[in-house]
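> no FASTA, just this:
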């Protein structure tokens, strides 16, 4: 009995240690992204690999799949930001925006994808918060792509996604993640106003969709 308790405590400590390290790396990613630093993407890659394990063990299956997507997007983001630097020499911090009509279409498509994923998770897996988790997953997929494209509006999506995630992670007793997403929400609000101000002041630049 004592051995089982010792193993349970050890597993709990390992899980929360991984969660803490992944949380610190994820926070570094957001702060570096806010500053237009390429090094945000290596921090994101390491964080997602750790979070994949944490989410899987917590039965947040949609989130676990999302972390694998984040890992791929970290590689894409590194490549894309390098491209943007080469396309606009000396304009390291250039940011972009799409017309509102494109965002409306994107929201509808993403919401439908989230509903379909939620229905699958609710019907065929033991995932907790199947529909809510699936919607945050779908919108996180979309918003991460907008970060890689350096669109100002990515921060607005993250404000909503992070606020919903606070509830989910608190219910699952993932305390470091809950605290992280509280910080994320504040940073996303600040990020939007900082990038929007920069967008309004920068010289006109063209962006391929």
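Yep, it's here. Predicted model, so just to flag it, every value in this text is computed and none were measured.
> from now on I want contacts and neighbour counts done on CA atoms only, so please keep to that.
Will do.
> now the longest helix along the chain: buried residues?
In the chain, taking DSSP state H as the definition, the longest helix is helix 2-34. Residues 15-16, 18-23, 25-34 are the ones in helix 2-34 that count as buried (16 or more other Cα atoms under 10 Å).
> another structure for you, compare them:
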């Protein structure tokens, strides 16, 4: 067992302790945010904002540009989602969980394609096309951008995009040496599946409370 721990923490041997502590903190808040999302609980946003704010700093330190852009987008989309989720459709009910409309599917496609071009330009400007991971980062960024927009709009399909992005990100972050973050994505895979099933049960149901 000690060999497993030695191997797991080997990636952190030359990393300042405060960065390791920040990564663990960001992972904890990220998992809390994912769980609150599964619960359809508004606390998804304050916990998510804390997690993404820390990750933006960490990823800037590590020079992981694509991942930094993702988390900066998460931060801004969390603020938008916080507003959208708390918006009432009448005097008693909040915005319910629904499926995407044809227009929202078109917007999702536009976000996906637009993100691919956006990340391509950023990587080109900063000369980041130096590893195969850059291409995977571009794909996951586009997937997560769509997922976060759908989540902010309370669309059940967000879980399908999150599941795809999490499956790709789990081994990717493992390869990058961010072991705790990689483990986070492994748990995100499970939460994505459970979350989809939970949201499906509450599809189109009137919401009277955001704390569940």
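Everything's here; your move. Note that the structure is predicted; figures quoted are calculated from it, not measured.
> quick one: residue 10 of structure 1 from residue 16 of structure 1, how far?
10 Å (Cα to Cα, to the nearest Å).
> again, but for residue 56 of structure 1
Taken as Cα to Cα, the span from residue 56 of structure 1 to residue 16 of structure 1 is 13 Å.
> any idea how far the helix or strand in which residue 4 of structure 2 is found is from the chain center?
Assessed by DSSP states H and E, residue 4 of structure 2 sits inside helix 2-9. Distance of helix 2-9 of structure 2 from the chain centroid (Cα atoms, centre = their mean, to the nearest Å) equals 27 Å.
> quick one: what's aligned to residue 64 of structure 1 in structure 2?
Aligned counterpart of residue 64 of structure 1 in structure 2: residue 68 (TM-score structural alignment).
> just say helix, strand or coil for its match.
helix (DSSP: H, G, I helix; E, B strand; the rest coil).
> which residues sit in contact with it?
55-56, 59-60 (Cα atoms under 8 Å, 6 or more residues apart in numbering).
> which one (most neighbours) among the residues you listed?
residue 55 (24 neighbours; other Cα atoms under 10 Å).
> what residues are up against that residue?
Residue 55 of structure 2 neighbours (Cα under 8 Å, 6+ apart): 23, 26, 68, 71.
> tell me the counterpart of it in structure 1.
In structure 1, residue 55 of structure 2 lands on residue 51 (TM-score structural alignment).
> for its match, give its distance to residue 67 of structure 1.
7 Å.
> repeat for residue 128 of structure 1
For residue 128 of structure 1, the distance to residue 67 of structure 1 - Cα to Cα - is 17 Å.
> would you map the helices across structure 2?
Ranges of helices within structure 2 are 2-9, 17-38, 44-62, 65-85, 102-125, 132-152, 158-176, 179-201, based on DSSP H.
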